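1. Give me the fold of what follows.
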Amino acid sequence: MAFSLSKLFGSKSTDTQTGDTIEAIINDVENRPFGISENNVLFAGLNELGGYFFFQTVIVGQLNVKSKNGAQLTFIGDDFNLKLEADMLEFESDNSDLKGRYITKIDFQIEESDVKRLENATLRSILINVKKQDILFSKYVVIETTNEEE
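-> All right, here's what the predicted structure looks like:
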């Protein structure tokens, strides 16, 4: 999961924007969103390092947090519920070039057996709990349109 840092932080040409929106974040970041909330966009993916699996997340938007107690990530779907704990207890949001936009990177530990369950699940939402804040993300779905002539 590679992110273009200039795209995550925004470019100087968009500094004059008034009000950051979900659409603006999605347009500014090259990666496909995993989930969206009212004020944040969740980018995520699975990764493996030395036989250990991680679910890496990057939250772009208004979330501005400094945590010493970690975070929890809960996947909610059709007959599916999986809760993960943050890999590190301490993390904090980074400022971006755009006023009011922050980047928060959190990795979550996941067992190999849960990876398979997650890949087969039909997800509806993703909940992140950090510092007594609950942020509910809806699973991002791309609606394809076709231009068919009659």
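2. switch to C-alpha atoms for all contacts and neighbour counts from now on
-> Will do.
3. Distance check, residue 67 against residue 15.
-> Distance, residue 67 to residue 15, by CA to CA, to the nearest Å: 28 Å.
4. Looking at those two, which is more packed in?
-> residue 67 (14 against 11; other CA atoms under 10 Å).
5. so what's the more buried one up against?
-> By CA atoms under 8 Å, 6 or more residues apart in numbering, the contact set of residue 67 is 89-92, 130-131.
6. how about those residues in a markdown table, adding neighbour count and secondary structure?
-> Putting those into a markdown table (neighbours: other CA atoms under 10 Å; DSSP: H, G, I helix; E, B strand; the rest coil) gives the following:
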| residue | neighbour count | secondary structure |
| --- | --- | --- |
| 89 | 12 | coil |
| 90 | 13 | coil |
| 91 | 18 | strand |
| 92 | 16 | strand |
| 130 | 19 | strand |
| 131 | 13 | coil |
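7. Second input sequence below; structure requested for side-by-side comparison:
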Amino acid sequence: MAFSLSKLFGSKNSETTSQSGDTIEAIINDVENRPFGVSENNVLFAGLNELGGYFFFQTVIVGALNVKSKNGAQLYFVGDDFKLKLEADMPEFESENSDTKGRNVTKIDFQIEESDVKNLESATLRSIQIKVKKHDILFSKYVVIEATDEEE
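-> Below is the predicted model of the structure:
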């Protein structure tokens, strides 16, 4: 899974910078990748990756989360008859500021077993939760609502 870093960090020519604070809609519009989950102040972008037989669930959290961790993070998935807890691949990571005021980008990779990959792909998720330091963020699964294009 590839993320466009320039889109994640925002561009200096971006017109979506909000004077009163960043919004979820602005983040979704600025980033060309499809969101995996949304919370009140953050958008979770995520995808599976495999390297040398090891599987990783890569996440990028864009929004208000600003954290520096030396003890890793946990990612929880809850769905219909499905629960999964993943541990961060690296204990140390740090949020980076973006060009958009009040917006941070936090990249965290989580280890995942191949059997859990298959279960996750077939699960109907209700929520995704990340716990890092004192932050406990609950994301709801992002659902795209297709709008019909009608000419006016």
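8. quick one: which of the contacts of residue 67 of the first structure is nearest residue 106 of the first structure?
-> residue 91 (7.3 Å; CA to CA).
9. What segments of the first structure are helices?
-> With helices called from DSSP state H, the first structure shows them at 5-9, 22-28, 112-120.
10. Have a look at how far, on average, the shortest one is from the second structure.
-> This means helix 5-9 of the first structure. Relative to the matching residues in the second structure, helix 5-9 of the first structure has an average distance of 1.0 Å after the fit, by mean CA distance after the TM-score superposition for the first structure.
11. Return the list of helices and strands in contact with that helix.
-> Contact analysis of helix 5-9 of the first structure by 3 or more CA pairs under 8 Å, 6 or more residues apart in numbering; DSSP states H and E lists strand 102-110 as its packing neighbours.
12. which one of the contacts of residue 67 of the first structure sits closest to residue 138 of the first structure?
-> So of the contacts of residue 67 of the first structure, ranked by how close each gets to residue 138 of the first structure (CA to CA), first place is residue 130, at 17.3 Å.
13. need the strands for the first structure, in chain order.
-> Ranges of strands in the first structure, per DSSP state E, are 35-36, 40-49, 52-61, 66-67, 72-77, 80-85, 91-92, 94-95, 102-110, 123-130, 133-139.
14. Comparing those, which comes out most buried?
-> Mean neighbour count (mean count of other CA atoms under 10 Å) peaks for strand 35-36 among the strands of the first structure, with a mean of 23.
15. What mean distance separates it from the matching residues in the second structure?
-> Looks like 0.2 Å for strand 35-36 of the first structure (mean CA distance after the TM-score superposition for the first structure).
16. What is the corresponding segment of the second structure for that strand?
-> Aligned by TM-score structural alignment, strand 35-36 of the first structure falls on residues 37-38 of the second structure.
17. got the buried residues for stretch 5-13 of the first structure?
-> Across stretch 5-13 of the first structure, burial judged by 16 or more other CA atoms under 10 Å covers 8-10.
18. for stretch 19-38 of the first structure, same thing?
-> Buried residues in stretch 19-38 of the first structure (16+ other CA under 10 Å): 20-22, 25-26, 28-29, 31, 33-37.
19. quick revisit: distance to residue 62 of the first structure added to the helices of the first structure, as TSV?
-> Output for those, formatted as TSV (distance: least, CA to CA, whole Å):
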stretch	distance to residue 62 of the first structure
helix 5-9	13
helix 22-28	10
helix 112-120	27
